[in-house]
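Student: below are the sequence and a predicted model; questions follow.
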Amino acid sequence: MDLVKITAFIVALCTSIGLFLFSYFETIRICNQTGKVYGEGMVFGFSLALFFALMANELSS
C-alpha cells in the first residue's frame, strides 16, 4: 500500500473510533436527563462513525 492510502486508512479509523466514543458518551448524557431530550448528536455521530468504519475497511483491502 502506498503512503496516501495508509494515511487515509489511519485517518478514517481514528475518526470512526472518535465518533463511536462521542456517540457513546452522548447516549449516556441523554439517558441521565429527564424531560424532553434530543438525540440528533447520537444518531449523527453513530451514522458518521459507521460510514468512516466502512471506508477504513475498504481502504485496508
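Tutor: The structure has been received and is ready for your questions. Numbers count the residues shown, from 1 in each chain.

Student: hey, let's count contacts and neighbours off CA atoms from now on
Tutor: Fine.

Student: list the buried residues of the strand or helix carrying Phe46.
Tutor: According to DSSP states H and E, Phe46 maps onto helix 40-60. By neighbour count on 16 or more other Cα atoms under 10 Å, the buried set for helix 40-60 is 42, 45-49, 52-53, 55-56, 59.

Student: let's bring in a second one:
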Amino acid sequence: LTAAQIHDELAAAYGQGVVSYRIVARWIERFSNERESLEDNPRSGRPIRGGGTTLI
C-alpha cells in the first residue's frame, strides 16, 4: 500500500485529522528501513524534564 492509501484507510476508520499524511509517510520510511517500533531512537544530550512551573 502507498502512504496515501494507508492515510485514507486510517481516516475512514478513525476520522479525518487523526494522523497526518506526513506522519504516515514517515512511518513507512522508518519501517522500510527495518524498524520494528514507532518509539524514537535514543539521543545524546540533556534529557527533557517536565513538571516544573518555574522558568529559569
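Tutor: Cool, got the structure. Owing to the predicted nature of the structure, the values given are computational and were not obtained by experimental measurement.

Student: and the TM-score between them?
Tutor: For these two chains in superposition, a TM-score of 0.31 is obtained (TM-score structural alignment, normalised by the length of structure 2); 27 aligned residues with a Cα RMSD of 3.4 Å.

Student: on that earlier part again, CSV please, covering the buried residues of helix 40-60 of structure 1 and showing distance to Ala12 of structure 1.
Tutor: Putting those into CSV (distance: Cα to Cα, whole Å) gives the following:
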residue, distance to Ala12 of structure 1
Met42, 19
Gly45, 14
Phe46, 14
Ser47, 14
Leu48, 11
Ala49, 9
Phe52, 5
Ala53, 7
Met55, 7
Ala56, 5
Leu59, 9
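
Student: and the residues you listed, which is closest to Leu3 of structure 1?
Tutor: Using Cα to Cα, Leu59 is the member of these that sits closest to Leu3 of structure 1, with 11.8 Å.

Student: name all residues that make contact with that closest one.
Tutor: By Cα atoms under 8 Å, 6 or more residues apart in numbering, the residues touching Leu59 of structure 1 are 5-6, 8-9.

Student: Phe20 of structure 1 versus that one, what's the distance?
Tutor: Distance from Leu59 of structure 1 to Phe20 of structure 1, counting by Cα to Cα, to the nearest Å: 19 Å.

Student: likewise Val43 of structure 1?
Tutor: Distance, Val43 of structure 1 to Phe20 of structure 1, by Cα to Cα: 10 Å.

Student: got it, and Phe46 of structure 1?
Tutor: 6 Å.

Student: noted, bye for now.
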